[in-house]
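Colleague: Pasting the sequence and the predicted coordinates here, then a few questions.
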Amino acid sequence: MSSNRDVAKLSLIQLLPNMLTVTAICAGLTAIRFGLQGNYELAVQLILLAAILDGLDGRLARALGSDSKMGAELDSLADFLNFGVAPGMLLYVWALDDTRSLGWLAVLVYAVCAVTRLARFNVARKTDGESAENAYFMGIPSPAGAILVMLPMYVSFAMDREPILPDALLSIYIAGIGLLMIGRFPVWSFKTTQISQRRVKMFLVGFAAIGAAIAIYTWVALAILSVIYIAAVVWMLPGSRRAMAKDRKPPADG
């Protein structure tokens, strides 16, 4: 009998999803650093990079068959840092540090809403077990919340101006986005969207156009896309409620 124990080994490819998650954590932490140093544009870009990586790691793990409980917990912790802590901290040092209590209260509300959303999702996942991806989220997903909460920054960067919103209104906006993340309303998820073969070419052309717009007119494009997303959520809300009622499957928290 061999004294060497059989130890399961993972290839580097199978570790790639967790590597992406760790990279996203580093991006979120570095965003806070650059925000404290006053390099706000780079800080926002790093949070956006973390959101892209968040969209890739889970799907890649399932595609490679390397998803694990550790990976799921790591992803959840990364989401709180990147989308619950970093955006609020960035907005505070950018425009609200002179408001003291009011601005910090808004940041706390936003962060608590983000962590509450993630806790709700983790409890549901452990209680109900792993389930197929749903066509709807319950409330605004945390990566979308992080992107939307930075909308005032996109507008200010595009106009090359100081913060355009009064401190009180900006604080209300930050807290409001946080409340939308824990809302009990269905939000359409792009994860289950399917494109017919006849429309693939048009989809790719549109995707290329959006990518080029973001690369060339970064802040204007991000501001427009954020407004379109908010409008789409409001416009599709009645249909989402009817579809959810027919499906009777609880929306994912994501």
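Modeller: Ah, there it is. Residues are numbered from 1 along each chain as shown.
Colleague: rest of the way, CA atoms for contacts and neighbours
Modeller: Will do.
Colleague: residues contacting Thr30?
Modeller: Residues near Thr30 by C-alpha atoms under 8 Å, 6 or more residues apart in numbering: 43, 46.
Colleague: Check the secondary structure at it for me.
Modeller: For Thr30, the assignment made with DSSP: H, G, I helix; E, B strand; the rest coil gives helix.
Colleague: list the buried ones in the helix ranked longest in the chain?
Modeller: Identified as the longest helix of the chain according to DSSP state H is helix 218-247. Along helix 218-247, these residues count as buried under the neighbour rule (16 or more other C-alpha atoms under 10 Å): 218-223, 225-226, 233, 237, 240-241, 244.
Colleague: With distance to Ser3 as extra columns, can I get these in CSV?
Modeller: Conversion of the buried residues of helix 218-247 to CSV gives the following (distance: C-alpha to C-alpha, whole Å):
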residue, distance to Ser3
Thr218, 59
Trp219, 61
Val220, 64
Ala221, 61
Leu222, 59
Ala223, 62
Leu225, 60
Ser226, 59
Val233, 60
Leu237, 61
Ser240, 59
Arg241, 60
Met244, 56
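Colleague: let's bring in a second one:
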Amino acid sequence: MRRQLPVRGIPLRAFAPNAITALALCSGLTGIRFAIGGEWERAVLMVLLAGVLDGLDGRVARLVRGESKFGAELDSLSDAISFGVSPALILYLWSLLTEPRIGWIVSLVYAVFTALRLARFNARIDVADQPHKSAGFLTGIPAPAGAGLAMLPLYIWIWSGEDLFRSPWLVAPWVAFVAFLMVSSLATYSWSSLKLRPNIRFEAIVGVVIVAAALVSAAWETLTAVCVAYLVTLPFSIRSYARVRRLREAAAQRP
């Protein structure tokens, strides 16, 4: 009689990061639910929560050595919905619905461009020749940052109450611009390219504490400032990568 081997279950270390990714997906979808009910602040918070969870799942997977191909595919699907479909529908229901033709086109463009950016990232993940990645930069802005930037008019509208920022003729060009930034070839900073000098570590910790306190006391104004600060870094990241590329070209020309 042949002895049957015991059936082994899925290790917990492989389950934990996938569960966090699933929570991020649920959070993004819940943002759509709140937008349908006109609860704009909760809708935005759900997308932001999805961004926080998206930043945690990869780190948890590497920490517990729970990376898997299934997890990578689930993460891409979650990002496409949470940072593509959900912000597009929230902004459409909040502003672009008043101009349904152009508004729906812009919403589709944003959602599709988010999916294209994620597809490009997945297609090139095993490519050895990636100049931006090897220098510590990203190609275009990442999907979570794109979602946060796309909702910038909504942040300003919440804390200012000015209906100008709800105008579809202002929101539509802005959303299209952010969609372009996601699929562009611009070099943008990544966490790996940002390095603190040893003599300013204390100041950096103080800055993080101040931002955290500002988010608690004046969340929407702080989110607006963070978005503006991120936009300000784009010219510097482009210039930094251009300098790195010149140095590489000079080194390649040496005998």
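Modeller: Noted; the coordinates are in hand. From a predicted model like this one, the values you see are computed outputs, not experimental measurements.
Colleague: Any idea what the TM-score is?
Modeller: Both chains were compared after superposition, and using TM-score structural alignment, normalised by the length of structure 1 their TM-score is 0.89; 245 aligned residues with a C-alpha RMSD of 2.1 Å.
Colleague: Mean deviation, the longest helix of structure 1 versus structure 2?
Modeller: By mean C-alpha distance after the TM-score superposition for structure 1, the fitted helix 218-247 of structure 1 averages 1.7 Å away from its aligned residues in structure 2.
Colleague: what's the spacing between that helix and its chain's center?
Modeller: Mean-position distance between helix 218-247 of structure 1 and its chain equals 15 Å (C-alpha atoms, centre = their mean, to the nearest Å).
Colleague: and that helix, what other elements does it pack with?
Modeller: Using 3 or more C-alpha pairs under 8 Å, 6 or more residues apart in numbering; DSSP states H and E as the contact criterion, the secondary-structure elements in contact with helix 218-247 of structure 1 are helix 151-159, strand 186-188, helix 200-216.
Colleague: which of those is buried the deepest?
Modeller: strand 186-188 (a mean of 25; mean count of other C-alpha atoms under 10 Å).
Colleague: with structure 2 superposed, average distance for that one?
Modeller: Taken against structure 2, strand 186-188 of structure 1 registers an average deviation of 0.6 Å after superposition, with mean C-alpha distance after the TM-score superposition for structure 1.
Colleague: Give the aligned range of that strand in structure 2.
Modeller: Aligned by TM-score structural alignment, strand 186-188 of structure 1 corresponds to residues 187-189 of structure 2.
Colleague: what sits up against the matching stretch?
Modeller: Residues contacting stretch 187-189 of structure 2 (C-alpha under 8 Å, 6+ apart): 132, 136-141, 233-234, 237-238, 241.
Colleague: Could you measure from the residue nearest to Leu97 of structure 2 when sequence neighbours are not counted over to Tyr110 of structure 2?
Modeller: Nearest in space to Leu97 of structure 2, with sequence neighbours left out and distances taken as C-alpha to C-alpha, 6 or more residues apart in numbering, is Gly103 at 6.2 Å. Computed with C-alpha to C-alpha, to the nearest Å, the distance linking Gly103 of structure 2 and Tyr110 of structure 2 is 11 Å.
Colleague: Would you map the strands across the stretch 51-200 of structure 1?
Modeller: For the stretch 51-200 of structure 1, the strands defined by DSSP state E, counting those that start in this stretch cover 136-138, 186-188.
Colleague: Mind giving me the packing neighbours of the first one?
Modeller: Here strand 136-138 of structure 1 touches strand 186-188, going by 3+ C-alpha pairs under 8 Å, 6+ apart.
Colleague: Is Arg8 of structure 2 within a helix or a strand, and which one?
Modeller: Counting by DSSP states H and E, no helix or strand carries Arg8 of structure 2.
Colleague: In structure 1, what residue corresponds to it?
Modeller: Per TM-score structural alignment, Arg8 of structure 2 is aligned with Val7.
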